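**Student:** Okay, structure incoming, though there's no sequence with it:
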């Protein structure tokens, strides 16, 4: 009897421990669930740490893409799309953010140009639909004129092959639009103006390397004469207004021509950034940005040139969309990944 009594007392003493263990388990489960529902996670799990500074590291390209994606999500969000100011501000901000991606991410130059043009077009359409003339975002002509003003400085940094390819693409587009203008009963004046801007761009590019001027002035017009109103884009099989196909092909030509410079500039920029970081450390000679006092900054010049080249290609893609080219990201430019 004493043994049974002792066993019962021992068992009763053990039960509270089990209950406490179960309570602790429940509390831990609830805490874990609350953490998941709150969307929070351990900082250690989501940050890459700089071994020298002990701070999280995110490359300029990663930061630019993250910003652009954020603005894209806000643009598509029904709440932002219905808000009076945000419905125009968010796509305009997305266009600027993707422009920054084109500068910071050489591998995504074509995609960024495309998405920037799409975002500009979204802002433009929303402004037109809402009659918000005072808040009208930049139109294709404004972007083109800005790029034209900056193009001579950017062209000085391009190689002969890049200049020749870009000048030929612009010259061909200008010729094509002038041919189409002559076939139109209405809208010809607008096409002539756009064609003149293409020829102005071709002139700026060719002037940077007069010995290698590739412009032919006259190109084959067979397809244009057969399809003056609409045609099939040979790059993707889409049917679109002929002038919009001309613009989109010019944008593709510029992206292909500039890709080599984009890659080289990005590589040199990263190397300069590494050197600048080393010189900015205590005891290192020179300035924190890698320059000596009074010296020119080639990295800054390259960045400005990248911005101009991206803006010119974006302006042509934006013009194509404004002229009725289908706003399909995967088909807009050949360089765009399916994402």
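**Tutor:** Arrived safely, thanks for sending. In this text, all values refer to a predicted model and were calculated from it rather than measured experimentally. Numbering: from 1, shown residues only.
**Student:** Could you use CA atoms for every contact and neighbour count after this?
**Tutor:** Fine.
**Student:** can you give me the strands in the protein?
**Tutor:** Along the chain, the stretches classed as strands by DSSP state E are 230-232, 239-241.
**Student:** didn't residue 176 look like it was pressed against residue 224?
**Tutor:** Yes - contact criterion CA atoms under 8 Å: residue 176 and residue 224 qualify, at 7.3 Å.
**Student:** the more surrounded of these two?
**Tutor:** Set residue 176 next to residue 224 and count neighbours by other CA atoms under 10 Å: residue 176 wins out with 25 against 19.
**Student:** ok, that one - contacts?
**Tutor:** Going by CA atoms under 8 Å, 6 or more residues apart in numbering, residue 176 touches 195, 221, 224, 246.
**Student:** and the comparison structure, right after this:
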């Protein structure tokens, strides 16, 4: 069958245009210099995230899902439950973000329990009240002494409050049951024991604990008190716990900024485990404060960072 002249012309014209385009592209490459061929795997290795970056990325994404009103409640619960662990990973892996990782883990622990109650689920908390299993920590002795002071002061305050509520001198819907069933005294003992354990881990640092502290505020405002950090009025025990959490995190964070991990893999693992327990201890104080009515929102818990 003979080829139609106009089809043959169109076919030849398309080839001519393609050849011209290729010629132009070759000329541009010769003048400007085309990029070198890509080496397989190079871009991937250059973009590989550090352990700290990976932890922050995972924790931030999980928190966003946990707080999203557009997600089903089951998905929010699962996200919050994972995020509470991921933020602890941030506290351990990121020397400059210990305090943030610890506090955000406490927020996600509280969020997890809120959602669990709605779902009727039984979710175990991550709380740690003592350092019984810790053999060493990669934290300076002076920082541990400061953290021990915070825990010892909280132990004294909760003991004083327990006495006032048990004796009936003070009454409050949140605090009274804690005093009557012995919870408040148990909290006091745990604070004091944690402080003692920190000093044992401090390698002979100067002990700053005073054992006895001022009681004016506790006696005058046993039920509710104003947090001097942000001006919020909240349950007195909650403010005691939040103040302890803040002081511990600040003391430890000062040390983690210059922290040097050992070279031995086993020693590194032991050091990170110790740091994790310190993070959990401070997060437990903050989580306890949330349960007693202290606001868990950023405006309340990160107020000191904005000053």
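**Tutor:** In hand now; what should we look at? Quick caveat, the model's predicted, so the values are computed rather than measured.
**Student:** Quantify their similarity with the TM-score.
**Tutor:** The TM-score (TM-score structural alignment, normalised by the length of the second structure) is 0.76; 261 aligned residues with a CA RMSD of 2.9 Å.
**Student:** sorry, back to before: out of the strands of the first structure, indicate the one that is most buried.
**Tutor:** strand 239-241 (a mean of 18; mean count of other CA atoms under 10 Å).
**Student:** Can you name every helix or strand that the lengthiest helix in the first structure contacts?
**Tutor:** Of all segments of type helix in the first structure, defined using DSSP state H, the longest is helix 242-279. Counting contacts by 3 or more CA pairs under 8 Å, 6 or more residues apart in numbering; DSSP states H and E, helix 242-279 of the first structure packs against helix 109-130, helix 160-183, strand 230-232, helix 298-322.
**Student:** Just the residues contacting the first one, thanks.
**Tutor:** So the one you mean is helix 109-130 of the first structure. Counting by CA under 8 Å, 6+ apart, 87-89, 91-92, 94-99, 101-103, 133, 135-139, 255, 259, 262, 310-311, 313-315, 317-318, 321-322, 327, 329, 332-337 sit against helix 109-130 of the first structure.
**Student:** Ok, the third one next?
**Tutor:** When contacts are taken as CA under 8 Å, 6+ apart, the neighbours of strand 230-232 of the first structure outside the stretch itself are 238, 239, 240, 241, 242, 243, 245.
**Student:** try 10 Å
**Tutor:** 223, 224, 237, 238, 239, 240, 241, 242, 243, 244, 245, 246 (CA atoms under 10 Å, 6 or more residues apart in numbering).
**Student:** if we can go back for a sec, what's the overlap in contacts for residue 176 and residue 224 of the first structure?
**Tutor:** Jointly contacting residue 176 of the first structure and residue 224 under the rule CA under 10 Å, 6+ apart are 242, 243, 246.
**Student:** Let me know the closest of those to residue 152 of the first structure.
**Tutor:** Among those, residue 246 lies closest to residue 152 of the first structure (CA to CA), at 23.3 Å.
**Student:** The residue mapped onto that closest one from the second structure and residue 160 of the second structure, how far apart?
**Tutor:** Counting by TM-score structural alignment, residue 246 of the first structure corresponds to residue 240 in the second structure. Going from residue 240 of the second structure to residue 160 of the second structure by CA to CA, to the nearest Å gives 12 Å.
**Student:** Can you pick out the residue with more neighbours from those two?
**Tutor:** Remark: of residue 240 of the second structure and residue 160, residue 240 carries more neighbours, 24 against 18, as counted by other CA under 10 Å.
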